[in-house]
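1. sequence and predicted structure, then a few things I'm wondering about:
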Amino acid sequence: MLQGKVTTTPLEFEKTIWEMERALEAMKARAKEDPAALAEEVAKLEKELGEARQAVYTRLTAWQRVQIARHPQRPYTLDFLERLAPGFLELGGDRAFGNDAAMVAGLATFGGRKAAFVGQQKGRNLKENLRRNFGCPHPEGYRKALRVMRLAATFGLPIVAFIDTPGAYPGVGAEERHIGQAIAQNLLEMSELPVPIVAVVLGEGGSGGALGIGVADRILMLENAYYSVISPEGCAAILWESRIHAPEAAEALRLTAQDLHQMGLIDEIVPEPEGGSHRDWDKSAQLLEGVLLRTLEEVCALDPGTLVRRRYEKIRRYGVWEEKGD
């Protein structure tokens, strides 16, 4: 596992910043031999780098945030669990077909509180991605998650769901084993579970694959994550008949945490380290930990009846409509 600050490959819009960072590192290395001679140049470059970062990262477009959410070195579910709940005990299998490695589920102690965790998991290389199915769960993945959530309800444990998937797997095998039914069953039962549920969108929140573990009392979203009914590329292919219009589609979909919070579809935005969570896994986990601890404290204080009623009311508030007479 990568620890702390991570050396990353720059995204297209970050290349100027990346070059300045490399130049600053080289200058600081030279300055160790004669600090006084290069102190002024180091200070000047640090100031220019800070201004460049602010210019880019405070005005990110929707498409740029999608790129950050998909960064191959962004921390995934197990990376956060390693830092937030190091005693995580993973449970496998749906007791019907098999074990889906694209979905992880289990029990852990977090902040002194026992809890159940479920979440999608991607791979770091081709071999691992094939095993994890690129973070796209099969029906048995959703049934496994539901099995663990039912277990949590039996013992009165809160549930934390980490969302990070391009979408549920759309292959023939998944359809044969009723992927739509599995997701629908999760939506139904999660809306009625008498225990607190907190969902956190870590990176990609793709369509029904994300919703399958996304019914919750509180929905948190990392600053550079996205949550959408369809990918920008898929939307562009339908509306413009070309995936090259994905940046325009991303803007039109209003899929960023900032847009969704403004529309009342998520409850809180979790800040990330400057440039994205992929730059510093430990700091990103620390930022999430504070928000998650506070949120769990709030929802765990509610009785089961109030939880379920408010969850239902929350879902009913989604969307805007207008009724007209005949």
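-> Arrived safely.

2. from now on I want contacts and neighbour counts done on CA atoms only, so please keep to that.
-> Noted.

3. what about the strands in this structure?
-> Counting by DSSP state E, one finds strands in the chain at the ranges 89-90, 103-110, 113-120, 159-165, 197-206, 218-222, 226-228, 268-270.

4. nearest to Arg65, of these?
-> strand 226-228 (7.4 Å; CA to CA).

5. for that closest one, packing partners?
-> Applying 3 or more CA pairs under 8 Å, 6 or more residues apart in numbering; DSSP states H and E, one finds that strand 226-228 makes contact with helix 62-69, strand 197-206.

6. okay, the ones you listed in TSV with distance to Leu187 next?
-> Shown next, in TSV, are the helices and strands packed on strand 226-228 (distance: least, CA to CA, whole Å):
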stretch	distance to Leu187
helix 62-69	25
strand 197-206	12
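
7. in addition, the following structure is provided for comparison:
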Amino acid sequence: MKFDREIDFPASQKVPLHVDAQNLQGKTLLITGGNSGIGLESAKQLAKMGPDKIILACRNMETAAQAVEAIKADGIEDVEAWELDQSSFDSVKAFTKRYNESGLDLHILLANAGVLPMKASRTPELTNDGHELIVETNHLGTALLTLGLLPTLRRTAAKANEHQLPRVVIVSSDVHYWTEFSPSKQEGNLIKVMDSETSWEDVIVRYYDSKLLNIFYGQELGKKLQQSQIKEDKQIVVSIVNPGLVRSRAEIEDPNSRLPAGMRELARDYTQGCKTHLFASIDPSAGKPGEVVYYTNCAPVEPADITLGKEGDALRERVWKDTLQVLGVTVQDFQW
């Protein structure tokens, strides 16, 4: 599918959004990046539906503590903030170890955390793990988190009926339509290519690339779960969502905002912008095991042409293989 910036994008931003509240009693929710923005608003809205527990996985524990109190004010007492920095493999591994050993179930994993540095850079910024910051935070960290939480997801699936199947919701973006994904033209491990200066253009292009990686990873994760010899894997739902252009109400109304006036007119505030997050996380019609659907405006749509056909299949498999290689894991580690 093609998605034109001048025609399709403005039209998409004007589509009315609707999601019905569900009864989340008995469910445990994990929201990454739940301390601010669309992640926090998603948590607030989900809290009103009566889940047993919400865990916010956050890098900034000071704002996370404030978010916990704000969510508790919306009607749920059992809310916790756990530290998670997706730009650090050690942090992600510590988090998944803690969760798996906690004995908690995991009914909804809303993988919302991401980063878009606003400062221009002529060269890629590398993490302590040696990977480009945007790719590690948005893609590698998300991949390591979801793979690391498989033991808990499987345990949850083993106890679930058809209305309680665990859901993994990966947040991408419509900007994935607008990347040419030039690093894929180079040979070698794709992630390592993206760590090098030879593939670097700027932070915006790399952000677009990272959101395409989210699509490829989510699609292949769903495929691998269905091919697994472990029956519980076949009961885990994987979906991918695009929230569109979302900003705070204050920024939308601020004439001095860095966001151009035309974009401010199109932007949704967090209350509206979180609805596709919610739809994929809770709606009974959203997501079935084996069907990795990309949702925009609370409805399934086709992702970018680069993800389709034989070329899309080959690129998706390359992303998966190269991602696992840099993460230092194998399919055998997950008994697939």
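-> Cool, got the structure. What you see is a predicted model, and the numbers here were worked out from it, not measured in a lab.

8. TM between them?
-> After superposition, the two chains reach a TM-score (TM-score structural alignment, normalised by the length of the first structure) of 0.36; 178 aligned residues with a CA RMSD of 5.9 Å.

9. tell me the most buried of the helices and strands packed on strand 226-228 of the first structure?
-> Highest mean neighbour count among those (mean count of other CA atoms under 10 Å): strand 197-206, with a mean of 27.

10. the inter-axis angle of that strand versus helix 62-69?
-> Counting by axes from the mean of the first three to the mean of the last three CA atoms, to 10 degrees, strand 197-206 of the first structure points 110 degrees away from the direction of helix 62-69.

11. can you say which of the helices and strands packed on strand 226-228 of the first structure is nearest to Glu51 of the first structure?
-> Closest among these, using CA to CA: helix 62-69, at 18.5 Å.

12. sorry, back to before: out of the helices and strands packed on strand 226-228 of the first structure, the one nearest Thr77 of the first structure is which?
-> Of all those, strand 197-206 comes closest under CA to CA, at 7.7 Å.

13. to Leu107 of the first structure, which of the helices and strands packed on strand 226-228 of the first structure lies closest?
-> Judging those by CA to CA, what sits closest to Leu107 of the first structure is strand 197-206, at 14.0 Å.

14. who does that closest one touch, helix- and strand-wise?
-> If you count contacts as 3+ CA pairs under 8 Å, 6+ apart, strand 197-206 of the first structure packs onto helix 62-69, strand 159-165, strand 218-222, strand 226-228, helix 281-300.

15. before we move on, back to that, turn the strands of the first structure into a markdown table, columns for distance to Gln181 of the first structure.
-> Conversion of those to a markdown table gives the following (distance: least, CA to CA, whole Å):
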| stretch | distance to Gln181 of the first structure |
| --- | --- |
| strand 89-90 | 24 |
| strand 103-110 | 17 |
| strand 113-120 | 18 |
| strand 159-165 | 18 |
| strand 197-206 | 17 |
| strand 218-222 | 23 |
| strand 226-228 | 20 |
| strand 268-270 | 30 |
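
16. so which of the ones you listed is nearest Glu298 of the first structure?
-> Judging the strands of the first structure by CA to CA, what sits closest to Glu298 of the first structure is strand 218-222, at 9.7 Å.

17. can you map out the helices along the stretch 151-300 of the second structure?
-> Using DSSP state H, counting those that start in this stretch, the helices assigned to the stretch 151-300 of the second structure run over residues 190-195, 203-227, 249-253, 261-266, 270-273, 275-282.

18. winner for burial among the ones you listed?
-> Buried most deeply of these, by mean count of other CA under 10 Å, is helix 275-282, with a mean of 26.
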